[in-house]
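Undergrad: got a predicted structure here, sequence first:
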Amino acid sequence: MSRPLTILLAAPRGFCAGVDRAIQIVEEALGKWGAPVYVRHEIVHNEHVVSRLEQMGAVFVDELDECPDDRPVVFSAHGVPKAIPAEAARREMTFVDATCPLVSKVHVEAERHARDGREIILIGHAGHPEVEGTMGQLPEGSMSLIETVQDVASFVPRDPDNLAFVTQTTLSVDDTAEIVAALQARFPKISAPHKEDICYATTNRQEAVKVMAERADLFLVIGAETSSNSKRLVEVALRAGTPKSELVASAENVDWSWFEGVDTLGLTAGASAPEDLVQGLIAACRARFDITVEEVTTATESVVFKLPRVLEKV
């Protein structure tokens, strides 16, 4: 008789509306124009999603100069610097922007602050494509990146009374709160976003993990090593009381020695991880343990983003 294991399954988990839309954009582009359709950067940070789209005829490239002029190109959900669509237009390419509308909202905010003459701080992680896309909305030097509370202390503004901040959408709500508090303490007149920049899906997935964490002996987050929101979920679980939390790409990456002494497993998936990977991990647990699955629902998501007009069905 295999030993019992309770699996607490987070709801919501996995794909968010922005990821759903981005994947659909590539699929619809392939349907409309045929293969190959080029995609600048991974459309979303998940190798399973990327390899499925590659099998359908998508070609993933790092830069626009790797794309031929006569084939369509899709820009990833993370957003791109303004220079990229400008260059595509100059080359008279067919292009579709799959930037998540919540990321686009941050871009619009940053541009508004720049028009109003404010110096802008972006709270985010260096090197992340979303950060590169946001910073690339404005001329170089218009925006400064702040990654930690320590960065706040060493930041030297041009005018401490004329600042604004925006944030990367996939950060931990708690981490951002600490940095925002430090900014507001040091620069009381700093302009904040009208509404939180952290996306609803990031917030909801983190809240679900917080609710489950104290009950779990081990927490597994399904997601890619390159996925910022998935990595944050691992940290949130540890911070909220789970003794051990790991990021795994799929069931194949699980080290089953982690399960020694584990009676309750917390399980979730980052915003770019497909549901079949979650079910695959549950099946792998079922093969080894006598499992009980308890879905823990902390929010219901009904957000749907429209496709770009060029792909809307006539």
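TA: Looks like it arrived, so ask away.
Undergrad: contacts and neighbour counts: CA atoms only from here.
TA: Will do.
Undergrad: check contacts around G280.
TA: S250, A251 (C-alpha atoms under 8 Å, 6 or more residues apart in numbering).
Undergrad: what secondary structure does it sit in?
TA: helix (DSSP: H, G, I helix; E, B strand; the rest coil).
Undergrad: put this next to the previous one:
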Amino acid sequence: MSATAPKPPLRVVLCAPRGFCAGVVRAVDIVERALQRYGAPVYVRHEIVHNKFVVDSLKAKGVIFIKELSEAPPGPHPVIFSAHGVTKAVPEEAKARNLFTIDATCPLVTKVHREAQVHFKRGRRIILIGHAGHPEVVGTMGQLPPGRVTLASSISDVKRLEPDDGRPIAYITQTTLSVDDTREIVAALKARFPAIYGPPNEDICYATTNRQEAVKAAARQVEAAIVVGAANSSNSQRLREVAEREGCAAQLVADERGIDWAALTNVGSVAVTAGASAPEALVERVLGALSARYDVTIETLTTTSESMIFPLPRDLREPA
């Protein structure tokens, strides 16, 4: 009887920070607390966060995810708006239909909405740096009348912007962008419009920035990277891009079943991180799958610590 072949060694660099951010924790907690207080069903407009595991676990507890408000009946069961934010028309429609709503928009997204409104009141042209069609971008542009916010997703878009028309101009950004890419777009905007107003503080959220810095540092030490997150998660996609930019063969996986093992052939070191909407349970499953195939040595690379906490809406802060 032949002995079992030894597993090849694999050095795993676990990025920290990774996974859930304060905005995601708050949004999921809002849904959980609403279930406790009001009972099932609780309705959520769109995915509360971009992660199938999170969405499916909430469905199992009695949450009904809807695409439009028309799918929710009036009554005592709340309709929750997702962490990405909504256009102004959505709460207006809810009020007209006498729906009971709870807003789980991330406070950092709400901050960008307020910036847009201030620029609008001051008569400024507004440029939004972001990805077309992303729910956060749709929600931010929908804070103002149609045509009052212009989207720029690249330096090419900046070059195509209408020239200075005498009005003051300002820019805001989606919160989940690549820090490096956004810096280049902002530089292009400032070159075209030297007097452009920017955010008093970065619009890209602390968690997005921290996770990108961590994976960037880890990617310089390894041959490959695994990012745990959903394909429709902007911040997860940006983590994959950041790792690739550092020369890593990076892959974005929803869970351990999505790992491309062929891409890890002859790889001796791999970084593992997770997008801001990916729970730690999925990271553990990925680590378990790696341990099943390799003789794994895990080390944690910590680039910063996080202590941000966002309070729940007042009505949900105490258990029923």
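TA: In hand now; what should we look at? Keep in mind that this is a model prediction, so the values were computed, not measured.
Undergrad: quick one: TM-score?
TA: After superposition, the two chains reach a TM-score (TM-score structural alignment, normalised by the length of structure 1) of 0.98; 313 aligned residues with a C-alpha RMSD of 1.0 Å.
Undergrad: in structure 1, which spans are helices?
TA: Using DSSP state H, the helices of structure 1 run over 17-33, 47-56, 83-90, 101-115, 129-135, 149-154, 173-186, 200-213, 228-239, 275-286.
Undergrad: isn't L171 of structure 1 right up against K231?
TA: No. L171 of structure 1 is beyond contact range of K231, at 9.3 Å (criterion: C-alpha atoms under 8 Å).
Undergrad: more neighbours: which of these two?
TA: More crowded of L171 of structure 1 and K231, by other C-alpha atoms under 10 Å: L171, with 24 against 21.
Undergrad: now do the same contact list for the alignment partner in structure 2 of that one.
TA: Superposed on structure 2 with TM-score structural alignment, L171 of structure 1 falls opposite L177. For L177 of structure 2, the contacting residues are G130, I204, T208, S234, N235, R238, by C-alpha under 8 Å, 6+ apart.
Undergrad: ok, now how distant is L177 of structure 2 from C205 of structure 2?
TA: Distance, L177 of structure 2 to C205 of structure 2, using C-alpha to C-alpha, to the nearest Å: 9 Å.
Undergrad: taking the contacts of L177 of structure 2 together, which two end up most distant?
TA: Greatest spatial distance in the contacts of L177 of structure 2: G130 and T208, 13.9 Å, computed using C-alpha to C-alpha.
Undergrad: about what we covered before: make a markdown table from the helices of structure 1 and add distance to V73 of structure 1 to it.
TA: Shown next, in a markdown table, are the helices of structure 1 (distance: least, C-alpha to C-alpha, whole Å):
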| stretch | distance to V73 of structure 1 |
| --- | --- |
| helix 17-33 | 9 |
| helix 47-56 | 14 |
| helix 83-90 | 9 |
| helix 101-115 | 18 |
| helix 129-135 | 17 |
| helix 149-154 | 37 |
| helix 173-186 | 33 |
| helix 200-213 | 27 |
| helix 228-239 | 24 |
| helix 275-286 | 27 |
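Undergrad: nearest to S257 of structure 1, of those?
TA: Of all these, it is helix 275-286 that lies closest to S257 of structure 1, at 12.5 Å by C-alpha to C-alpha.
Undergrad: so the closest one matches what in structure 2?
TA: With TM-score structural alignment as the criterion, helix 275-286 of structure 1 aligns to 280-291.
Undergrad: now that stretch, how far from the chain's geometric center?
TA: Relative to the centre of its chain, stretch 280-291 of structure 2 is centred 21 Å away, using C-alpha atoms, centre = their mean, to the nearest Å.
Undergrad: mean deviation of that stretch from structure 1?
TA: Following superposition, stretch 280-291 of structure 2 is found to deviate from structure 1 by 0.5 Å on average (mean C-alpha distance after the TM-score superposition for structure 1).
Undergrad: and N46 of structure 1, how many neighbours does it have?
TA: N46 of structure 1: 21 surrounding residues under other C-alpha under 10 Å.
Undergrad: quick one: map it onto structure 2.
TA: Using TM-score structural alignment, N46 of structure 1 pairs with N51 in structure 2.
Undergrad: how about the contacts made by the residue nearest to that match when sequence neighbours are not counted?
TA: The shortest distance from N51 of structure 2 to any non-neighbouring residue, by C-alpha to C-alpha, 6 or more residues apart in numbering, is to A230 (5.5 Å). Counting by C-alpha under 8 Å, 6+ apart, A230 of structure 2 touches H50, N51, K52, S236, L252, V253, A254, A278.
Undergrad: just those now: which is nearest F193 of structure 2?
TA: Lowest distance from F193 of structure 2 to those (C-alpha to C-alpha) belongs to S236, with 31.2 Å.
Undergrad: so what corresponds to the closest one in structure 1?
TA: With TM-score structural alignment as the criterion, S236 of structure 2 lines up with S230 in structure 1.
Undergrad: gap between that match and T202 of structure 1?
TA: Distance, S230 of structure 1 to T202 of structure 1, using C-alpha to C-alpha: 9 Å.
Undergrad: who has more neighbours, the two?
TA: Taking other C-alpha under 10 Å, S230 of structure 1 and T202 do not tie; S230 has more neighbours (31 against 23).
Undergrad: now do the more buried one against V106 of structure 1, distance only.
TA: Per C-alpha to C-alpha, S230 of structure 1 is found 21 Å from V106 of structure 1.
Undergrad: list the contacts of the match of S236 of structure 2.
TA: By C-alpha under 8 Å, 6+ apart, the contact set of S230 of structure 1 is V221, I222, G223, A224, L247, A269, G270, A271.
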